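*Asks:* based on what follows, work out the 3D shape:
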Amino acid sequence: MINFNGELLQENSNFLNHENRGLRYGDALFETIRVVNSKIYFWEPHYLRLMSSMRILRMEIPMDFTMEFFEEQILKTLQSNELNQKSARVRLTVFRNNGGFYTPTNNDVSYIIEANELHSTFYSIEDKAYEVDLFKDFYLNPDMLSTLKTNNKILNVVGSVFAEENGLDNCLLLNAQKSVVEALNGNLFWVQGNVIKTPPLSDGCLKGILRNKLIEIIKNLEDYTLLETSISPFELQKADELFITNAIVGIQPITKYRKKEYSNEVAKSLIGKLNASARLG
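*Replies:* Okay, the predicted model is just below:
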C-alpha cells in the first residue's frame, strides 16, 4: 500500500499523471528513512531537513505538516503493509502540484509515503569486498542545491550504470574543482591515523542525516580529530580507511580503490555508537 496525501492506495494505482512536476522538472524532495519496530530512526533531523529544503525551494508548507502528522502517516503506511513490527525502508516524497511550465501556477504540494521491508534490525558491517573508483564523466556543482535531497539525481543514476558496467560496488563523485565530494548513495569519510575527514557542505555534498550524526559522535571521542575539509583524489590512496554513510545502511566500509586496499577498524568501532544513537532517537 502507498500513502498519497493520507489516502492508502494499492501500489498499482494510477494516482499520478503526465503533468506531475516531479516527473517533468524534478520539482520534488524526498527523505529515505529507516524504521525498526515502528521506531523511526533520526526522525527529527529527517523532518527538519525536509522542512528546510521545502523553504529553500519555495514550496508552500501546509499547516498540518508537523512532525507528529508525518509520524502518524508513516506508521499508518507501515501498518497497512504489515511492517509495523519489522525493519523497513520508508521513502517520503514531497512534490509541487501540477500546473505551469518552469514557473508553477502555485506552490502547493502533495506527498507520497512508501515502505519496503529491510532484513537487518540494526546497522551492521559485513566483512565483504566493496570496491569503488572515481566517476569523472560529469561533476557536482558545489552549491546549496547539491546539498538538498531532491529528485534531480541523474548524475547518481548515470554513475550507478557506470559502476555496474565496470564491476564496481560504488563510485565517488567529484565537484567542478576536482575535489572528492561523496559516493553515489552517501557521504564519504576518510581516515588516517587518528584524523577523520569528511568533505564540507561547501564542496557540494549532501547534507546527510548520518553524516551529521557521525560528526557529532566523532567530535565527542577523545581518540580522534574530525575535520570538515576538501579531499583530493590523491589523498584517497593515502587513507587507512574510507567509508560511506547513509540512513539505510549506516556505515559501509570501502575495501578497495584502484590498487589500494583498506581496513575497517574505525568503521567497526563507530557502528555500535551509531546503533546506540539511533535507539535513543
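*Asks:* contacts and neighbour counts: CA atoms only from here.
*Replies:* OK.
*Asks:* ok, the nearest residue to Leu214 once chain neighbours are set aside - contacts?
*Replies:* Nearest non-adjacent residue to Leu214, counting by C-alpha to C-alpha, 6 or more residues apart in numbering: Leu274, 7.3 Å away. The neighbours of Leu274, taking C-alpha atoms under 8 Å, 6 or more residues apart in numbering as the test, are Tyr123, Lys213, Leu214, Ile217, Gly250.
*Asks:* how close does the third one get to Lys39?
*Replies:* Applying C-alpha to C-alpha, to the nearest Å, one obtains 20 Å for the distance of Leu214 from Lys39.
*Asks:* and for the last one?
*Replies:* If you measure Gly250 against Lys39 using C-alpha to C-alpha, the figure is 16 Å.
*Asks:* please apply the same query to the second one.
*Replies:* Here the distance between Lys213 and Lys39 works out to 17 Å (C-alpha to C-alpha).
*Asks:* look at the two and report which has more neighbours.
*Replies:* Lys39 (20 against 15; other C-alpha atoms under 10 Å).
*Asks:* how about the helices of the stretch 151-281 of the chain, start to end?
*Replies:* Along the stretch 151-281 of the chain, the segments classed as helices by DSSP state H, counting those that start in this stretch run 154-165, 209-219, 233-236, 265-280.
*Asks:* one more, so I can put them side by side:
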Amino acid sequence: MKTGICGLGRMGAAMAERLLSQGCDLVVWNRDPAKAAPLLAKGATLAESPAALARQCDRVLTMLYDADAVDQVYSGPDGLLSGPVKGKLFIEMSTIGPEAILSIGSAVTAKGADLVECPVGGTIGPAREGRLLGLVGGSADAVAQAQPILSLLCRRIEHAGPLGAGARLKLAVNLPLLVYWQALREAMGLVADLDMPPDRLADLMADTSGACMAVKHRAGELAALLAGTGEPSLSFEAKGAAKDLSHMVATAAAQGQAMPVTAAARDAFTAAAAGPIAGRDAMTITALDWAAQRAARP
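*Replies:* The predicted model follows:
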C-alpha cells in the first residue's frame, strides 16, 4: 500500500522520515520540491503535483501551514481532489479550525473518499520517533482504516468524535502552553530589575507549582535566552502560535464562549510575531520585557 505526504515543512519532513524508517512505500510532494531531496535519498518518490500523488497512493497525509494552504492542496486546479479518488483515505494533520475541516470533509466525501483529521501534539523529535499525540476526528470506519499508519507516528491516538472534534481538541491542547508563554513574559517583567542570574531565575521558575511541562524541559534554553547567550530551538514558531490563538478565540466565539485571557495572548503574539520575534520560537516572547527593562537599568 502506497502512502503519500503533502507538505514537507519541519513536521511533515520529520513524519516522512519516520514512515520511511518503518519501511513505508512513500510518495511526497512539496510546493518547493528542493525540500524533498533528503527524503528522496532515503527512498521516497517525488510527485509533481498533489493530483499526481493522489493517483499513486491509497492513503494521503497532509501537513500544511494553514487553512488556505490546505484548501489549495485539496481543491486547487491540480489538487488532491482534482482527479478520481473514490475509495482513497485522506488524513489531514494540519492545525486548522473545525470549520475548515468540515469543509474539506464535505469535498472529500463528495468524491467518494474518506477523510480523517489527526492534528498532532508534539514537535520534530517525537515525530521522528513515532511519539506524537494524535487527536482524531472522523467516522469509526475511517479511523479504523487510518489506525495502522497513525500507529507508526503516534504514541497515543485519541478519537475525539466526528470531523471537527480533533481540531477543537488540538486547539484546547495548545491553549495552556501559549497562554503560559505570555504569562511568563509578564512574570519576567516583574523581576527584570533584580540582580539574579538568568540560570537561577529560569531554574526557579521551572520549579514552581505554576510551571508548565515545557518550561521544566526547556529551563536551560530559557536561561540562555534571558542571558542573551543562546536562541531556543525552533519548536513552535511564533507566527504559528498567533495563528492557533486566533483559531481558539474564533472557535470559542462560534460556541458563544468568551476567552478574554486567550484573546489577550493572541493580541500579544500577533504583535510580537510581526516584529521582534518574527521567525523565532514562541518561547522567545517570554524575554521581550525582560530584555527591554534590563537594558534600561542604570
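*Asks:* TM between them?
*Replies:* Here the TM-score for the pair of chains, by TM-score structural alignment, normalised by the length of the first structure, is 0.21; 98 aligned residues with a C-alpha RMSD of 6.2 Å.
*Asks:* returning to that earlier point: from the contacts of Leu274 of the first structure, which two are the most distant?
*Replies:* Pairwise distances across the contacts of Leu274 of the first structure (C-alpha to C-alpha) peak at 15.3 Å, for the pair Tyr123 and Ile217.
*Asks:* remind me, longest helix of the second structure?
*Replies:* Secondary structure of the second structure per DSSP state H: the longest helix is helix 165-190.
*Asks:* tell me the buried residues in that helix?
*Replies:* 165-171, 175, 177-189 (16 or more other C-alpha atoms under 10 Å).
*Asks:* same question for stretch 21-33 of the first structure.
*Replies:* Those would be Arg21, Gly22, Gly26, Asp27, Ala28, Leu29, Phe30, Glu31, Thr32, Ile33, for stretch 21-33 of the first structure by 16+ other C-alpha under 10 Å.
*Asks:* how close does the fifth one sit to Lys76 of the first structure?
*Replies:* When distance is defined by C-alpha to C-alpha, Ala28 of the first structure is 22 Å away from Lys76 of the first structure.
*Asks:* can you put the buried residues of stretch 21-33 of the first structure in CSV and add distance to Trp43 of the first structure?
*Replies:* As requested, those are arranged in CSV below (distance: C-alpha to C-alpha, whole Å):
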residue, distance to Trp43 of the first structure
Arg21, 26
Gly22, 24
Gly26, 24
Asp27, 23
Ala28, 20
Leu29, 16
Phe30, 14
Glu31, 10
Thr32, 11
Ile33, 8
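*Asks:* Asp133 of the first structure: which of these is nearest?
*Replies:* For the buried residues of stretch 21-33 of the first structure, the nearest to Asp133 of the first structure is Thr32 (24.7 Å; C-alpha to C-alpha).
*Asks:* okay, now the nearest residue to the closest one once chain neighbours are set aside: neighbour count?
*Replies:* Counting by C-alpha to C-alpha, 6+ apart, Arg91 is the residue found nearest to Thr32 of the first structure once chain neighbours are left out, at 4.6 Å. Residues near Arg91 of the first structure, counting by other C-alpha under 10 Å, number 17.
*Asks:* hang on, the earlier thing: and which of the buried residues of stretch 21-33 of the first structure is nearest to Lys268 of the first structure?
*Replies:* Ile33 (22.0 Å).
*Asks:* which residue sits closest to Phe269 of the second structure, ignoring its sequence neighbours?
*Replies:* In this structure, Phe269 of the second structure finds its nearest non-sequential neighbour in Ala242, 5.2 Å apart by C-alpha to C-alpha, 6+ apart.
*Asks:* tell me which element the one you found falls in.
*Replies:* Element membership for Ala242 of the second structure, per DSSP states H and E: helix 238-254.
*Asks:* how about that helix: buried residues?
*Replies:* Buried, per 16+ other C-alpha under 10 Å, within helix 238-254 of the second structure: 238-251.
*Asks:* so which of those is the closest to Ala292 of the second structure?
*Replies:* Scanning those for proximity to Ala292 of the second structure, where the rule is C-alpha to C-alpha, the winner is Ala238, at 19.0 Å.
*Asks:* and the gap between that closest one and Ala253 of the second structure?
*Replies:* Applying C-alpha to C-alpha to Ala238 of the second structure and Ala253 of the second structure gives a distance of 23 Å.
*Asks:* with Ala100 of the second structure instead?
*Replies:* In terms of C-alpha to C-alpha, Ala100 of the second structure sits 16 Å off from Ala253 of the second structure.
*Asks:* again, but for Tyr74 of the second structure
*Replies:* In terms of C-alpha to C-alpha, Tyr74 of the second structure sits 27 Å off from Ala253 of the second structure.
*Asks:* helices along the stretch 1-150 of the first structure, start to end?
*Replies:* 21-25, 43-56, 67-80.
*Asks:* tell me which of the ones you listed sits nearest to Lys136 of the first structure.
*Replies:* Nearest to Lys136 of the first structure, of those and by C-alpha to C-alpha, is helix 21-25 at 24.7 Å.
*Asks:* by contact count, what packs against the closest one?
*Replies:* strand 87-96 (3 or more C-alpha pairs under 8 Å, 6 or more residues apart in numbering; DSSP states H and E).
*Asks:* what helices and strands are in contact with the strand it packs on?
*Replies:* helix 21-25, strand 28-36, strand 109-118.
*Asks:* list the buried residues in it.
*Replies:* Those would be Ser87, Ala88, Arg89, Val90, Arg91, Leu92, Thr93, Val94, Phe95, Arg96, for strand 87-96 of the first structure by 16+ other C-alpha under 10 Å.
*Asks:* out of those, which is nearest to Thr225 of the first structure?
*Replies:* Arg89 (32.2 Å).
*Asks:* residues in contact with the nearest residue to Thr262 of the second structure once chain neighbours are set aside?
*Replies:* In this structure, Thr262 of the second structure finds its nearest non-sequential neighbour in Val179, 6.4 Å apart by C-alpha to C-alpha, 6+ apart. Contacts for Val179 of the second structure (C-alpha under 8 Å, 6+ apart) come out as Val261, Thr262, Ala265.
*Asks:* cool, Glu129 of the second structure as well?
*Replies:* Arg18, Leu153.
*Asks:* now swap in the one 5 residues further on and tell me
*Replies:* By C-alpha under 8 Å, 6+ apart, Gly134 of the second structure lies in contact with Cys118, Pro119, Val120, Gly121, Leu150, Cys154, Arg155, Arg156, Ile157, Glu158.
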